[in-house]
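Trainee: Starting from these lines, generate the structure:
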Amino acid sequence: MVPVIINLEKRKIKNLIIPFFIFVLFNINDATSNENGKILAYAAGCYGCHTNNPTQPFGGGYKIKTKFGIFISPNISKNKLYGIGNWTQDEFIKAVKNGISPKHKPYYPAFPYNWYVNMTKSDILDIYNYLFSLPESTKKENNHILKFPYNVRELLWFWRFIESKISKNNNIENNLQENRGKYLVHSIAHCGACHSPRTFFSIVKDYNDFSGQKESSKLLNDSIPSISNNTNKGIGSWTESDLVLFLQTGIKPNGDFAEPDMSLIIEHGTQYLSDNDLNEIAKYLLKVNEK
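Mentor: A predicted model of the protein is given here:
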């Protein structure tokens, strides 16, 4: 009788232990996913572009002044009326990777979906889950203030067609996670959104060209330099540690500080990446030749 009781007790303990470990495992995975989502939400510029009031993170309202007019970022909190609270995961992925809203409207390329297209679905869903873990913002969405004809959203379909014919090397093969630096530069960090040359109508000529933007194609106010490995025009004289420190603090090797637009990207974005990710970015960028 005693052995039977002992076996029953062992079975009860076993039945309790297995669910407990499954519960712990799932919670560890959720915590890891949520932390990754937070890092990516900052590194990808979600916070920097979609936060005007720090008390309402991701509530939108941030103004981006360009030669086309003023873009005003929308609310991307989980609020169902003003934010993305009604969006499914598939709708969020489509918006991020393809620049198409759940109502099948094209987003303006001020939203860098042409780089986010290279993000893995796993990374995108980590951002989605992180956003939905935060308090919602009740901030209403404001319309962009754009010049004619740029305020005609339907023309974006034509812009996309032209862009598909002109631009080179939009996608990286298989979301190259084994080349972590290349993956980050061409997706999450979207370095080329500012540092790749554009046409007058803001079409990126070559997504592998980081030689900066000229006045005729420049979107923002600051000068946009080359970040190729050219020693005269680019960052070829920088070491990997120089570039990592710059992406963490905004301090250049000569002691100068980053320009205002770049300093915001560092403050709200790249400084959140791990040392390993920043090192991988530095390794990759310092191999990119001037075009």
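
Trainee: Could you use CA atoms for every contact and neighbour count after this?
Mentor: Will do.

Trainee: For this structure, give the helix that spans the most residues.
Mentor: helix 2-43 (DSSP state H).

Trainee: name the helices or strands packed onto that helix?
Mentor: Judged by 3 or more C-alpha pairs under 8 Å, 6 or more residues apart in numbering; DSSP states H and E, helix 2-43 is in contact with helix 121-132.

Trainee: quick one: the longest helix of the chain to helix 121-132, angle?
Mentor: Here helix 2-43 runs at 90 degrees with respect to helix 121-132, directions being taken by axes from the mean of the first three to the mean of the last three C-alpha atoms, to 10 degrees.

Trainee: what's the closest non-adjacent residue to the most centrally placed residue in the chain?
Mentor: Centrality entry for the chain: nearest residue to the mean C-alpha point is Ala44, 2.1 Å, by C-alpha atoms, centre = their mean. Nearest in space to Ala44, with sequence neighbours left out and distances taken as C-alpha to C-alpha, 6 or more residues apart in numbering, is Ile188 at 4.7 Å.

Trainee: Would you double-check that the one you found falls in a strand?
Mentor: No: under DSSP: H, G, I helix; E, B strand; the rest coil, Ile188 falls outside any strand and is assigned coil.

Trainee: And the contacts of the following helix or strand past the longest helix of the chain?
Mentor: Once the chain leaves helix 2-43, the next helix or strand it forms, by DSSP states H and E, is helix 46-50. Here helix 46-50 makes contact (C-alpha atoms under 8 Å, 6 or more residues apart in numbering) with 41-42, 57-62, 73-76, 264-265, 268-269.

Trainee: run the last query once more with 7 Å
Mentor: The contact list for helix 46-50 (C-alpha atoms under 7 Å, 6 or more residues apart in numbering) reads 41-42, 57-62, 73-75, 268.

Trainee: The residues you listed into JSON lines, with extra columns for secondary structure?
Mentor: Conversion of the contacts of helix 46-50 to JSON lines gives the following (three-state DSSP):
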{"residue": "Ala41", "secondary structure": "helix"}
{"residue": "Tyr42", "secondary structure": "helix"}
{"residue": "Pro57", "secondary structure": "coil"}
{"residue": "Phe58", "secondary structure": "coil"}
{"residue": "Gly59", "secondary structure": "coil"}
{"residue": "Gly60", "secondary structure": "strand"}
{"residue": "Gly61", "secondary structure": "coil"}
{"residue": "Tyr62", "secondary structure": "coil"}
{"residue": "Ser73", "secondary structure": "coil"}
{"residue": "Pro74", "secondary structure": "coil"}
{"residue": "Asn75", "secondary structure": "coil"}
{"residue": "His268", "secondary structure": "helix"}
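
Trainee: To check against the first, give me the structure of this:
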Amino acid sequence: MRLIPSLALLAALGAAAGWWLTAPKPLPAALTAGLTGDVAKGEQVFWAAGCASCHMAPGATGDAQLLLTGGQRFASDFGTFLAPNISTDPTHGIGGWSLAQFADAVMCGVSPEGQHYYPAFPYAAFGKMQVQDVADLKAFMDTLPADATPSLPHEIGFPFNIRRSLGGWKLLFLHEDWVIDGELTEQETRGRYLAEAMAHCGECHTPRNLLGGLQLSRWLAGAPNPDGKGTIPNITPAKLDWSAPDIASYLTTGFTPEFDSVGGHMAHVVENFARLPESEAAAVAAYLKRVPAAE
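Mentor: Model prediction:
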């Protein structure tokens, strides 16, 4: 009988520790204090990060892609995620967010209300971005039009709808280190920054475990398509044997060395890279040639 109070105390302490460990953790305020964003540089970040590709309305083309009304559906093993409105609308979008709130969302997956975002939003990659790039991104996005379309709720069932549990997911799978380390050239280092952080290539091209964490030992080795239709290709040298110039050309034109054309969501990636300096695609190509081959 004397054990009961002790066990209850241990359980309470364990619950308190778990609650503390899974709490959303925003960036230190000092990281964004005093930063000013550059709109022109932010536009480059916007396209490199593929913001419109996920947050434009379904089927949007041309200038309509800059109306970040949300609504696209992304199927997964955990349910279907719906991209939210991230336009400048102050009620239904992110208009009025401070830079600190914006950076917390992008780099930490923490909402202004202090809740975890689902990692369908690739903050696991964006967390490696430079804070100045995030400030530049916000400066550009603040110039985009507002849209009052309400965000639709995710279609996620129990237990995945318990957002607090994402704190545990972050403890397990958020990593500050680069996947590809060692001595890299300046071009390869830039390519790593684009591929591992800003353009978040690994989020689609790397297989995941049962909890949805990236299997870093099989980095960029390809993965099942989350919607159940086909696979996302292996882009390590084990399968992607194109030359670096051929890879760079594909990223900006959408044509393979065999003159096949890009399809699916990758078409958006090509559209985005075509808006960037050619040196960016060349940097990603140089990086991919340094990635270890993985079957």
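
Trainee: coming back round to it: which one in the second structure is aligned with the residue nearest to Ala44 of the first structure?
Mentor: In the second structure, Ile188 of the first structure lines up with Met198, judged by TM-score structural alignment.

Trainee: For Tyr123 of the second structure, see how far away that match is.
Mentor: From Met198 of the second structure across to Tyr123 of the second structure, the span is 10 Å (C-alpha to C-alpha, to the nearest Å).

Trainee: Tell me where the stretch 101-250 of the first structure has helices.
Mentor: Secondary structure of the stretch 101-250 of the first structure (DSSP state H, counting those that start in this stretch): helices at 113-116, 121-132, 155-166, 180-185, 192-195, 240-249.

Trainee: could I get those as a markdown table with mean neighbour count?
Mentor: Formatted as a markdown table, these follow (neighbours: other C-alpha atoms under 10 Å):
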| stretch | mean neighbour count |
| --- | --- |
| helix 113-116 | 24 |
| helix 121-132 | 19 |
| helix 155-166 | 13 |
| helix 180-185 | 22 |
| helix 192-195 | 24 |
| helix 240-249 | 19 |
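
Trainee: Give the aligned range of the helix ranked longest in the second structure in the first structure.
Mentor: In the second structure, taking DSSP H as the definition, the longest helix is helix 3-21. Under TM-score structural alignment, helix 3-21 of the second structure has no counterpart anywhere in the first structure.

Trainee: Next, the angle helix 166-173 makes with that helix.
Mentor: Using the same axes, to 10 degrees: helix 3-21 of the second structure against helix 166-173 is 70 degrees.

Trainee: hang on, the earlier thing: how many neighbours does the residue nearest to Ala44 of the first structure have?
Mentor: 25 (other C-alpha atoms under 10 Å).

Trainee: Which of the helices of the stretch 101-250 of the first structure sits closest to Ile28 of the first structure?
Mentor: In terms of C-alpha to C-alpha, the element of these nearest to Ile28 of the first structure is helix 121-132, at 13.9 Å.

Trainee: which parts of stretch 222-234 of the first structure are buried?
Mentor: 223-230, 234 (16 or more other C-alpha atoms under 10 Å).

Trainee: Next: stretch 95-102 of the second structure.
Mentor: Residues of stretch 95-102 of the second structure classed as buried: 95, 99-102 (neighbour count, 16+ other C-alpha under 10 Å).

Trainee: Repeat that for stretch 37-45 of the second structure.
Mentor: Buried residues in stretch 37-45 of the second structure, defined by neighbour count with 16+ other C-alpha under 10 Å: 37-39, 41-45.

Trainee: quick one: which two of those are the most distant?
Mentor: Gly37 and Gln44 (12.4 Å).

Trainee: re the thing from before, which stretch among the helices of the stretch 101-250 of the first structure comes nearest Ile5 of the first structure?
Mentor: Of all those, helix 121-132 sits nearest to Ile5 of the first structure, with 45.9 Å by C-alpha to C-alpha.

Trainee: quick revisit: now the longest helix of the second structure, how far from the centre of its chain.
Mentor: In terms of C-alpha atoms, centre = their mean, to the nearest Å, the centre of helix 3-21 of the second structure is found 35 Å from the chain centre.

Trainee: Make CSV from the helices of the stretch 101-250 of the first structure and add distance to Ile5 of the first structure to it.
Mentor: As requested, the helices of the stretch 101-250 of the first structure are exported to CSV (distance: least, C-alpha to C-alpha, whole Å):
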stretch, distance to Ile5 of the first structure
helix 113-116, 59
helix 121-132, 46
helix 155-166, 72
helix 180-185, 55
helix 192-195, 68
helix 240-249, 62
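
Trainee: nearest to Lys67 of the first structure, of those?
Mentor: So among those, helix 192-195 is nearest, using C-alpha to C-alpha, at 14.1 Å.

Trainee: And the contacts of that closest one?
Mentor: By C-alpha under 7 Å, 6+ apart, the list of residues contacting helix 192-195 of the first structure reads 112, 207, 210-213, 224-227.

Trainee: just those residues now: which is nearest Pro260 of the first structure?
Mentor: Closest approach between those and Pro260 of the first structure, by C-alpha to C-alpha: Ile224, at 11.3 Å.

Trainee: What does the closest one correspond to in the second structure?
Mentor: Per TM-score structural alignment, Ile224 of the first structure is aligned with Ile232.

Trainee: Trp143 of the second structure matches what in the first structure?
Mentor: If you look again at residue 143 of the second structure, you'll see it is Thr, not Trp. Using TM-score structural alignment, the equivalent of Thr143 of the second structure in the first structure is Ser133.

Trainee: Hmm, I typed the wrong one, I wanted Trp97 of the second structure.
Mentor: So, by TM-score structural alignment, Trp97 of the second structure is matched to Trp87.
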